[in-house]
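1. Quick one: sequence plus predicted model below, questions after.
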Amino acid sequence: MKQSIKKVLALTLALMSAGALYAQSNKQITVTGKVKFPDPTGKYKIYLGQYVGDGFAKAFKAMDSTALDANNTFKFTINTNKPDFYQVRVYYMDRIDFWADKDDLKINFRGIDTAKRIVKNPPYIRIEGSADNDVVNHTNFVNYRNYQSTILLYNQLYKAEQAKDSLWVASVKRTIDSLNSDVKARIRNIVEIYKDKPTVLYALNGLRGKADEPFVMSVLDNLIEKYPNLQQAKATKKEMAAAKAQTEKIANGKAAPDFAYPDLNGKKWGPKDFKGKYVIVDFWASWCGPCRQEIPHLKEVYKKYKDKGLEILAVSVDAQPEKWKKAMDEEKMAWPQINAQDSKPVMSSYLFSGIPYLVLLDKEGRIIEKNLRGESLDKKLKEIFGI
C-alpha cells in the first residue's frame, strides 16, 4: 500500500512539473494602452521593440507594430519566458521602457498634439498594472521633473550670458549644480529602495559617473548573487568595464579619437586635419536648443582667437541631413561643418550622450578638456592664449 501511494505521489509530482514546464514555455503578457491624440494622417504606427547591441552601439529594433483601433487603443502580446526590458514607441515620438514578466500592463500616451517638431519636450508616461515597474515609474518621474527644471535654468543662463551679468551667471550655475546633485541623490535613493529587484537596473542608468561606480558595482553584485541567471546585470557590468577603459583612453592629455565625416561638398574632415592648430570640436544638432544658443558665443570666440591659431569643427549629429543643412543656413557659421548622420561610433568613442558637447584639442590633436561651454570655455582659452 505504501509503495502504491509513493508511485501515485511520484506520478502526480511528475505531471505537476510537466504542467509547470508547459506553462512556463507559454508565458505571455499583454500590453495595452490608449493614445489621446492619434496621428491624423494615419501613416504612423505604434511599435514594440528592444534595444540591441552593446554600449553606444545599442539601437532600437522594432519587433512588432500595430495601428490604433476605433477607440484609439492598441495591444501587444509578449512572450515572457525570459523577463526583460521592452519599449513601446508611439509614432517614434513618445516612448516608454518597461519590464515584462508576469503582469499585464496598461500604458496610455498623450500622442501627437504637441509635436510641433519631430523632437519635443518628452512627457511623463506612467506604467500601470505592475509593481515590478514601480522603479521605472519613480525614476522616470524624477528625470521628468529634473528635465523641466533644467530647461528653465538653461534659458536663464542664456539670458544671463547675453546680458553679461556675471553675478546672475554665477547664481544660475550654482543652481544648475545643485539640481544635478539633487537628481543624482533621488536616483540613488530609488536604487537603495529597489536594490533587490531586477528592475533596479533601469535606475542604475542614471548613476554612471566615476564617483558612483563602487555603489553601482555593489548593487550589480547583489543582483547577480540573488539572480544568477540575470544576464542583464552581467551585461551592465561588462558595459561599465568597457566604458571605464574608454574613459582612460580619452583622459586629458591623450590623443583624441579620430573620425571623418563629410561636409556639404562630400569632403571628409576629422581632428587629424587640424594638426598645428588648437581646435574646438563642437558636437551639436539642429533640434538642440542649448546647442544653438551656444553658437553666438562660439562666433565671438572664433572672431577673437582665429588669427591666434584656433579653429572650430562643428559635428552635427542630425540623422536627417536636410535639417542640418537648414540649420546651417540659419546660423551662418564660418567654420567647417560636417554631418555625422550615424553618430553612434563617435559618441561611443568620446563617451557622451547629451549635446552640446565641446572638446578642446591642442596642436598635436591631444585632448585639453572635455564638455566645455560658455564661461568655462572662455576661461580655458584665456589660459592658452593669454587674452
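-> Structure received.
2. From now on I want contacts and neighbour counts done on CA atoms only, so please keep to that.
-> Fine.
3. so how far is the helix or strand L179 falls within off the chain centroid?
-> Using DSSP states H and E, L179 maps to helix 166-193. Taking Cα atoms, centre = their mean, to the nearest Å, one finds helix 166-193 lying 19 Å from the centre of the chain it belongs to.
4. Return the list of helices and strands in contact with the biggest strand by length in the chain.
-> Across the chain, the longest stretch assigned as strand under DSSP state E is strand 28-37. When contacts are defined as 3 or more Cα pairs under 8 Å, 6 or more residues apart in numbering; DSSP states H and E, strand 28-37 packs onto strand 73-79, strand 105-107, strand 109-111.
5. Second structure follows, compare the two:
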Amino acid sequence: MMHKMKSLLYLGALLGMANACNKNTTPTTGGTDGAGYQLSGQLQNAPAGTKVYLAELGETQFVSRDTATTDEKGQFKFTGSLPEAGLYQVKTSDQNQALVVLSNGSRVELSGDANQLPTTYTVKGSPDSELLKTITRTLESSQRQMQQVMPRLEQRYTQAAQAGRQDSMQAIQRQAEALQSQGQREVARLVRQNPNSVVSAFVLSSVLNPDDNFTLADSVATQLKASQPNSRYTKSLVARLEPLRATAIGTTAPEISLAAPDGKNLPLTSLRGKYVLIDFWASWCGPCRRENPNVVKAYNKYKGKGFEIYGVSFDQDRAKWLKAIEADGLIWKHVSDLKGWESAAGQTYGIKSIPASILLDPQGRIIGKNLRGEALEAKLASVLK
C-alpha cells in the first residue's frame, strides 16, 4: 500500500537475519587472557548439556564462532580475543536468540529463559549490548503494531481506491506512515544519545534509512571517525553515506541528461529558474502508479507558478513507459535510458527504492526529498507564495 513500507525491510537486517541467517563454519575460539572478552550466561529451562551457539555478524549473515554447553545450573561461558568490537548472536535455537556486543575487555552477563530468549533476556556489563537490546525491543514492538494494524489499513485503503476516494486514501496512508515512524523516531533518539557506539553505526547503515536520517548519520560518522576510525562499522557507515552526500539537502543536484520520449536528450539543468521535482518512478511500480494522482494534483495546482516536474523512469520497455505516461495523465517532462535499476540517473542519485523524489529550488539546490501528497503540496505552497 505504501511506498515507505519498504523501509520496514531494514528491520530484517537486525531481527530476521538474527533468527534465520546462520552459516555453519568450524567454531573458533580466541585467547582467554585478561585482555580478551568474557560472555557468561545463565539460562532457565536449559538442562545440563544444552548447546549454546555464538555467531558473529558478518556483512550478510551470522558466522559461527564458538559453542558452549550449559551446566546443571544452566550456566555457560564464552571467552576469547577479538580484533575489534562486533555484534554477536547468542542462541540455543533459531527461534531463541539474543544479540550482544563483544569487545576485548568486556565482561558481559546474559540471562533469560532458554525457551523464550528473545523476549526474556537481559544483559549487563556492556552499555553497547544494553543499547542493542533496547533498540531491538523497540523495533520488535513497532513490527508487532504494524502486523496488527496494517491488514485493516490495507483493506480500508483498497476499498477507498476502488471507490475513487482520494482524500480517504491519503488519510489512510498518513495513518500508516505515522505508525511506522513512531518506532523509527525512538530508534533515532537512542542513536542520537549514543553517537560513539558501534551499535549506532550499524543501525544507521543497516536498519534506519541513512538517506532519511542523513544529518544524524553524518554527525555520528564524524564522531566515530575520531573515536573508532578502524572499526568496520565506522567504515561501513562512512561508505554508505558517501553516495548520499551528493544529494544531501542544500547541495546542488547532480546533472541528469537522458532521452525524452521524442528521443532528444533533456538536461535537468535546462529547467533552472523553476522549482523542479525530480520524480523517480516506473510503469511497473504499483506504489508509483498509486502516488501519481497526488503528483498530478500538485502539478495542476502549481504548474503556472514556477513549478515543473522532471520524471525519471526506471522502465526498460519503451512502449509500457509511454503508455503509463498517457494513462496516468503525466503531462510534464519525462526522461529515461530504459535501463531499469541500472538507470544512470538512479545510480548518480543512489536511488534504492521507488517512488522517490527530490525537490530543487530555481538555482538547482536540493530543498526537499521524498515529499508525498499533502507534504509536497505544503512545501510547494511555502516556496511558491
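-> In hand now; what should we look at? Just so we're clear, the structure is a prediction, and the values are computed from it rather than from any experiment.
6. one step back: can you check which part of structure 2 the longest strand of structure 1 sits on?
-> Mapping strand 28-37 of structure 1 onto structure 2 (TM-score structural alignment) gives no aligned residues.
7. Tell me the first helix or strand C-terminal of that strand.
-> Using DSSP H and E, the first helix or strand after strand 28-37 of structure 1 is strand 46-52.
8. so that next one aligns onto which residues of structure 2?
-> Per TM-score structural alignment, strand 46-52 of structure 1 has no counterpart in structure 2.
9. what's the angle from that strand to strand 73-79?
-> 40 degrees (axes from the mean of the first three to the mean of the last three Cα atoms, to 10 degrees).
10. Could you figure out how far strand 46-52 of structure 1 is turned away from strand 28-37?
-> 120 degrees.
11. Can you give the distance from the following helix or strand past strand 46-52 of structure 1 to the centre of its chain?
-> Next along the chain after strand 46-52 of structure 1, taking DSSP H and E as the criterion, comes strand 59-66. Distance of strand 59-66 of structure 1 from the chain centroid (Cα atoms, centre = their mean) equals 18 Å.
12. what packs against strand 59-66 of structure 1?
-> Using 3+ Cα pairs under 8 Å, 6+ apart, strand 59-66 of structure 1 sits against strand 46-52, strand 73-79.
13. how about a markdown table for the ones you listed, with distance to I224 of structure 1 and mean neighbour count added?
-> As requested, those are exported to a markdown table (distance: least, Cα to Cα, whole Å; neighbours: other Cα atoms under 10 Å):
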| stretch | distance to I224 of structure 1 | mean neighbour count |
| --- | --- | --- |
| strand 46-52 | 21 | 18 |
| strand 73-79 | 23 | 17 |
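14. Any idea which of these gets closest to V90 of structure 1?
-> strand 46-52 (4.7 Å; Cα to Cα).
15. tell me what that closest one is packed against?
-> If contacts are counted by 3+ Cα pairs under 8 Å, 6+ apart, strand 46-52 of structure 1 sits against strand 59-66, strand 84-90.
16. Touching, M169 of structure 2 and E154? I think so.
-> No - under the criterion of Cα atoms under 8 Å, M169 of structure 2 is not in contact with E154, lying 10.0 Å apart.
17. quick one on the thing from earlier: now the longest strand of structure 1: buried residues?
-> 28-29, 31-35 (16 or more other Cα atoms under 10 Å).
18. so where do the helices sit in the stretch 201-350 of structure 2?
-> Taking DSSP state H, counting those that start in this stretch as the criterion, the stretch 201-350 of structure 2 contains helices spanning 214-227, 232-245, 286-302, 318-327, 344-349.
19. Indicate which one of those is closest to T119 of structure 2.
-> Short answer: helix 232-245, nearest of the helices of the stretch 201-350 of structure 2 by Cα to Cα, at 26.3 Å.
20. any idea how far the closest one is from the chain center?
-> Worked out by Cα atoms, centre = their mean, helix 232-245 of structure 2 lies 14 Å from the chain centre.
21. likewise stretch 301-321 of structure 1?
-> Worked out by Cα atoms, centre = their mean, stretch 301-321 of structure 1 lies 25 Å from the chain centre.
22. now the end-to-end length of it.
-> Stretch 301-321 of structure 1 has its terminal residues 26 Å apart, counting by Cα to Cα, to the nearest Å.
23. can you list the residues that contact that stretch?
-> 270, 274, 277-286, 324, 335-343, 378, 385 (Cα atoms under 8 Å, 6 or more residues apart in numbering).
24. got it, and stretch 264-272 of structure 1?
-> Outside stretch 264-272 of structure 1, the residues touching it (Cα under 8 Å, 6+ apart) are 256, 258-263, 279, 281, 313, 337-338, 365.
25. what's the span of it from first residue to last?
-> So stretch 264-272 of structure 1: terminal residues 19 Å apart, Cα to Cα.
26. ditto for stretch 201-216 of structure 1
-> End-to-end distance (Cα to Cα), stretch 201-216 of structure 1: 10 Å.
27. likewise stretch 196-211 of structure 1?
-> Per Cα to Cα, stretch 196-211 of structure 1 runs 22 Å from first to last residue.
28. OK, contacts around the counterpart of S181 of structure 1 in structure 2?
-> In structure 2, S181 of structure 1 lines up with Q182, judged by TM-score structural alignment. Taking Cα under 8 Å, 6+ apart, we find Q182 of structure 2 in contact with S142.
29. any idea how far Q182 of structure 2 lies from T138 of structure 2?
-> 10 Å.
30. Also A324 of structure 2?
-> Separation of A324 of structure 2 from T138 of structure 2 (Cα to Cα): 40 Å.
31. Same check on A259 of structure 2?
-> 46 Å.
32. hey, which of the helices and strands packed on strand 46-52 of structure 1 is tucked in deepest?
-> Burial of those is given as mean neighbour count (mean count of other Cα atoms under 10 Å); strand 84-90 ranks first at a mean of 19.
33. Mind checking which of the contacts of stretch 301-321 of structure 1 are buried?
-> The buried subset of the contacts of stretch 301-321 of structure 1 - by 16+ other Cα under 10 Å - is 270, 274, 277-286, 324, 337-341, 343, 378.
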